[in-house]
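Colleague: pasting the structure only:
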């Protein structure tokens, strides 16, 4: 077995160990036969996250899923591996965009500021709490976009602000607009999902502009060659259009397949990228 394959297998083994528990970096390194510094660097290169960040994303994804399903907050926190409520408030709540109890309650007690910007691909709704972006949605109908925001956070205090009038929201609106125009832009995204979904989304962001991959190729890339349907589901659950480019995933025969924002939009985006 060549050296590159051996390293890849060790990194996959490290990822599986973190999916099953919460090993320390030292324990993880010893288990896979790498130094801690080498593991830290190589893991980040392959998955786009440090081992600690990977663990954080996995736990947060588990917590969010349980809360969305209506689980008791304390039980959801324990099942996600936080140990005590204070652990999630130290880091998780900021990424969730609000406290777990408020998320489960539809955003009750939260103030969410949002705006809609005209972009090269239509209108984009960007919503944020004081801690970070909590939603990005695309469409042609402003009323429909707003309705989706209300459905996601039905009990939050929603406040629309004019573009450019909010110091926190304005730069994020501009960054999203730049990305949708096909230009390079640093868009702060909060990829909250299961560990599997996160792996799929990471793989999508590595597909170059103007290129596509099949669901089978993505499944093989992330080390789950028989999980094509799960890959498709992860694409369907991507709430960050274009920035996480699920439009670049097509069927094995080259046909478009599905798309959360509609096949006409998928076709437009792919054509724009091919021209660019």
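Modeller: Alright, I've got the coordinates. Given the structure is predicted, the values throughout are model-derived calculations rather than measurements.
Colleague: can we go C-alpha only for contacts and neighbour counts from here?
Modeller: Fine.
Colleague: strands of the stretch 151-276 of the chain, start to end?
Modeller: With strands called from DSSP state E, counting those that start in this stretch, the stretch 151-276 of the chain shows them at 157-160, 213-214, 249-250.
Colleague: dump those strands into a markdown table; add distance to residue 29 as well.
Modeller: As requested, those are exported to a markdown table (distance: least, CA to CA, whole Å):
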| stretch | distance to residue 29 |
| --- | --- |
| strand 157-160 | 46 |
| strand 213-214 | 32 |
| strand 249-250 | 34 |
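Colleague: so which of these is the most surrounded?
Modeller: Highest mean neighbour count of these: strand 249-250, a mean of 24 (counted as mean count of other CA atoms under 10 Å).
Colleague: which residues does that one contact?
Modeller: 204, 212-215, 256-257 (CA atoms under 8 Å, 6 or more residues apart in numbering).
Colleague: repeat for stretch 268-276
Modeller: In contact with stretch 268-276 (CA under 8 Å, 6+ apart) are residues 121, 182, 209-211, 247-248.
Colleague: okay, now the one to match up with it:
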């Protein structure tokens, strides 16, 4: 018997976290790194299995089968590709998950060296790995965690100074620097419903309806359909709401253009609040190419938290920047459309329009 005849296309298993055959093949053709770890491709003619992003030449479609993980591939008689090393994907993501847990449990921001040692990698290599998996550096993720603690502490009774130290900051200056990045305003303003913050806003017409566009002096803080001044004031009850100036008018027109031209706003400045987890999810959303979709499970896996599918869904629901942060490109694992804060019909229209581009 020819040595290779024993490698027949393995039966494709149905798995809730695994895309269907066509989606798997599309991921291989696109060498989609975001799909690494969700399944492996088995090549009947060579007897090897690869991760979706493998740089090797693609085999013919009829010679490919897809299985949920390396263990299933090995059980079917395949061996790991030496070029893409698919077995390392699971180890890498487990290491990132361990690092995230380490960062979130630490009372003070841990140094990169300590995080890498905990994960079992060299610091420089782990820095690249962590950013590839989460979209953030370990330091940026840690700053987000600490800013999230500050946000929670500011919501409690007591002084701003006490909240700053309770959140783990050693000095108020660092807290104010992080607050400008993660809260969009100073800790005092955040604690007092946005008091002292200036937000300019306007409503623009788009092909999918009226859109609210609002921004601080740092960047866009709210993009939404079917909202107006009352909705914005409810979010920032003590902020100073100002009419649009020339700069915001120009920005609003670019935001409106996103509905019909998704690539037109790639460099728009943003100023959104969120935990480190939310920011990682939002970064993963912005990495989805127009015309493509990802499941909630794929987003969770892409940020190194494969078990946090429900939390990834909540982070999508907490997105403040409609269209610019494209949460409409996330669907359920079975391919169904899923929810959308601004209406299912609008989500379907956005996806249909992007596919035609």
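Modeller: Alright, I've got the coordinates. This is a predicted model, so every value here is computed, not measured.
Colleague: now the TM-score, please.
Modeller: Overlay of the two chains. TM-score (TM-score structural alignment, normalised by the length of structure 1): 0.82; 267 aligned residues with a CA RMSD of 2.7 Å.
Colleague: quick one on the thing from earlier: among the contacts of strand 249-250 of structure 1, name the ones in helices.
Modeller: With DSSP state H as the criterion, helices contain 204, 215 from among these.
Colleague: neighbour-wise, which one of the contacts of strand 249-250 of structure 1 leads?
Modeller: residue 215 (24 neighbours; other CA atoms under 10 Å).
Colleague: tell me if I'm right that that one and residue 232 touch.
Modeller: Yes: using CA atoms under 8 Å, residue 215 of structure 1 makes contact with residue 232 at a distance of 6.7 Å.
Colleague: residue nearest the middle of structure 1, spatially speaking?
Modeller: Central residue of structure 1 (CA atoms, centre = their mean): residue 191, 2.2 Å from the mean position.
Colleague: residues in contact with the closest residue to it other than its chain neighbours?
Modeller: Closest residue in space to residue 191 of structure 1, ignoring its immediate chain neighbours: residue 198 at 6.9 Å, by CA to CA, 6 or more residues apart in numbering. Residue 198 of structure 1 is in contact with 57, 191-192, counting by CA under 8 Å, 6+ apart.
Colleague: ok, back up a step: of the strands of the stretch 151-276 of structure 1, which is nearest residue 166 of structure 1?
Modeller: Proximity of those to residue 166 of structure 1 was assessed by CA to CA; the nearest stretch is strand 157-160, lying at 10.2 Å.
Colleague: what span of structure 2 is that closest one aligned with?
Modeller: Using TM-score structural alignment, strand 157-160 of structure 1 corresponds to residues 240-243 of structure 2.
Colleague: touching that stretch from outside, list them.
Modeller: Contact with stretch 240-243 of structure 2 is made by 195-202, 233, as judged by CA under 8 Å, 6+ apart.
Colleague: which one of the strands of the stretch 151-276 of structure 1 lies closest to residue 237 of structure 1?
Modeller: Nearest of the strands of the stretch 151-276 of structure 1 (CA to CA): strand 249-250, 13.6 Å.
Colleague: residues in structure 2 aligned with that closest one?
Modeller: The alignment of strand 249-250 of structure 1 onto structure 2 (TM-score structural alignment) covers residues 330-331.
Colleague: how close does the equivalent of residue 148 of structure 2 over in structure 1 sit to residue 188 of structure 1?
Modeller: Using TM-score structural alignment, the partner of residue 148 of structure 2 in structure 1 is residue 61. Shown here: residue 61 of structure 1 relative to residue 188 of structure 1, a distance of 18 Å by CA to CA, to the nearest Å.
Colleague: looking at those two, which is more packed in?
Modeller: Applying other CA under 10 Å to residue 61 of structure 1 and residue 188 shows that residue 61 carries more neighbours, namely 23 against 12.
Colleague: counterpart of residue 199 of structure 1 in structure 2?
Modeller: Per TM-score structural alignment, residue 199 of structure 1 is aligned with residue 280.
Colleague: same check, this time on residue 262 of structure 1
Modeller: Residue 262 of structure 1 maps onto residue 343 in structure 2, by TM-score structural alignment.
Colleague: just list the residues touching its match, thanks.
Modeller: So residue 343 of structure 2 contacts nothing (CA under 8 Å, 6+ apart).
Colleague: re earlier: make a markdown table out of the contacts of strand 249-250 of structure 1 and add distance to residue 138 of structure 1.
Modeller: What follows is these, written out as a markdown table (distance: CA to CA, whole Å):
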| residue | distance to residue 138 of structure 1 |
| --- | --- |
| 204 | 19 |
| 212 | 21 |
| 213 | 23 |
| 214 | 24 |
| 215 | 23 |
| 256 | 19 |
| 257 | 19 |
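Colleague: now flag whichever of the contacts of strand 249-250 of structure 1 is closest to residue 137 of structure 1.
Modeller: The shortest gap between residue 137 of structure 1 and any of those belongs to residue 204, at 18.2 Å (CA to CA).
Colleague: list just the one of the strands of the stretch 151-276 of structure 1 that sits closest to residue 43 of structure 1.
Modeller: Here strand 213-214 is closest among those (CA to CA), at 22.8 Å.
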